[in-house]
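Asker: coords below, sequence missing:
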């Protein structure tokens, strides 16, 4: 089966993040998911632009799984965006090659959900804080999908983390079904 989901895992200390490990375990065995661990591939930050662009073109749903560092992402994801989403590929003349694909962030946040409100500790909702990712997707002609967020990732019990990981798996599976990505893969293989 053709993989239709590219999971770009972006965590600089993945071995210390039990929540992200359980999330990855929950979906990596799905036939249509391909895992691309950016810190494993590029520990020196020298991103292979052509490789990454090729991977994007081979998939319909692109997931960026990462911790919510400083209301954003680990630095390698920013470097990846700056290099891979280049003019002539992701936008501009000869660009928009990602148009119609889906972009989703899957994040772990240390704080509670109610801290991400106008009157909460973080002053803004998670949705508001993720606007730069949404705008990037839109600028590239991609469809921004509601993100998956695991709140209190560092303090949840093991059983709660496992329940959240199952919710992640169910969400990804529901997106694949609702976007009819498996049917699209079947048609691509035939034609």
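Answerer: That came in fine, so what should we check first? All of these numbers come straight from a predicted model, not from anything done at the bench. Numbering: from 1, shown residues only.
Asker: hey, let's count contacts and neighbours off CA atoms from now on
Answerer: Noted.
Asker: Longest helix in this structure, by number of residues?
Answerer: helix 158-178 (DSSP state H).
Asker: doesn't residue 63 fall inside a helix?
Answerer: No - going by DSSP: H, G, I helix; E, B strand; the rest coil, the assignment for residue 63 is strand, not a helix.
Asker: Okay, the one residue sitting closest to the centre of the chain and residue 11: tell me how far apart.
Answerer: Centroid-nearest residue in the chain, with Cα atoms, centre = their mean: residue 64, separated by 1.7 Å. Separation of residue 64 from residue 11 (Cα to Cα, to the nearest Å): 10 Å.
Asker: alright, now check it against this:
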């Protein structure tokens, strides 16, 4: 098991799930920024690691067990996450490991979200065309974190990712993302 020993408890683990990362303005830029801090932050790309969708559950569980701060980074897709991240959650967060009477491996861990939202922020209000806030949209993630006994971190997000977002705004968000990770992983 070559992957054992690759994780350091002190390093935040970013689970990056974007099905087309090379054509993403925001998530790709965030990934590039994360790579600058590879000595301090572990970035684990699900679509790169599992192009065939055959998830190595033991490996993923090991990575999670050996990280105290876990951030799921993804674009909002139809008011949820990309499908491989959902499959990853279904496969990895198993009964008897993540939850249940003996499932406590993620208890006390800090888990957060770093999300890009294609639409405008004003549309993610009760008066907007979506009719729900981002905080409401991510309720299933908050419920999952509660169910496994972990602590939900404040989310990091950016709106307008599918619109004409300026390179300056993306650059600022990349720097703020690293600051966010530094703050929440303490």
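Answerer: Cool, got the structure. Treat the numbers as computed from the prediction; the structure is a model and nothing was measured.
Asker: For the counterpart of residue 76 of the first structure in the second structure, give me its contacts.
Answerer: When the second structure is aligned by TM-score structural alignment, residue 76 of the first structure is paired with residue 84. Counting by Cα atoms under 8 Å, 6 or more residues apart in numbering, residue 84 of the second structure touches 17, 46, 47, 53.
Asker: what's the helix or strand for residue 84 of the second structure?
Answerer: helix 83-92 (DSSP states H and E).
Asker: starting at the chain centroid, how far to the helix or strand just after that helix?
Answerer: Next along the chain after helix 83-92 of the second structure, taking DSSP H and E as the criterion, comes strand 110-116. Centroid separation for strand 110-116 of the second structure versus its chain: 5 Å, with Cα atoms, centre = their mean, to the nearest Å.
Asker: Quick one: the residues in the first structure that strand 110-116 of the second structure pairs up with.
Answerer: With TM-score structural alignment as the criterion, strand 110-116 of the second structure aligns to 102-108.
Asker: who's in contact with that stretch?
Answerer: 19-20, 60-68, 137, 142-153.
Asker: can we see that at 6 Å?
Answerer: 61-68, 142-145, 147-150, 153 (Cα atoms under 6 Å, 6 or more residues apart in numbering).
Asker: and these, which are buried?
Answerer: Among those, those classed as buried by 16 or more other Cα atoms under 10 Å are 61-68, 142-145, 147-150, 153.
Asker: In helices only, show me the residues you listed.
Answerer: Assignment to helices by DSSP H places none of those there.
Asker: Can you flag which of the residues you listed belong to strands?
Answerer: If you go by DSSP state E, those have 61, 62, 63, 64, 65, 66, 67, 143, 144, 148, 149, 150 in strands.
Asker: What lines up with the fourth one in the second structure?
Answerer: The pairwise alignment with the second structure assigns residue 64 of the first structure to residue 72, based on TM-score structural alignment.
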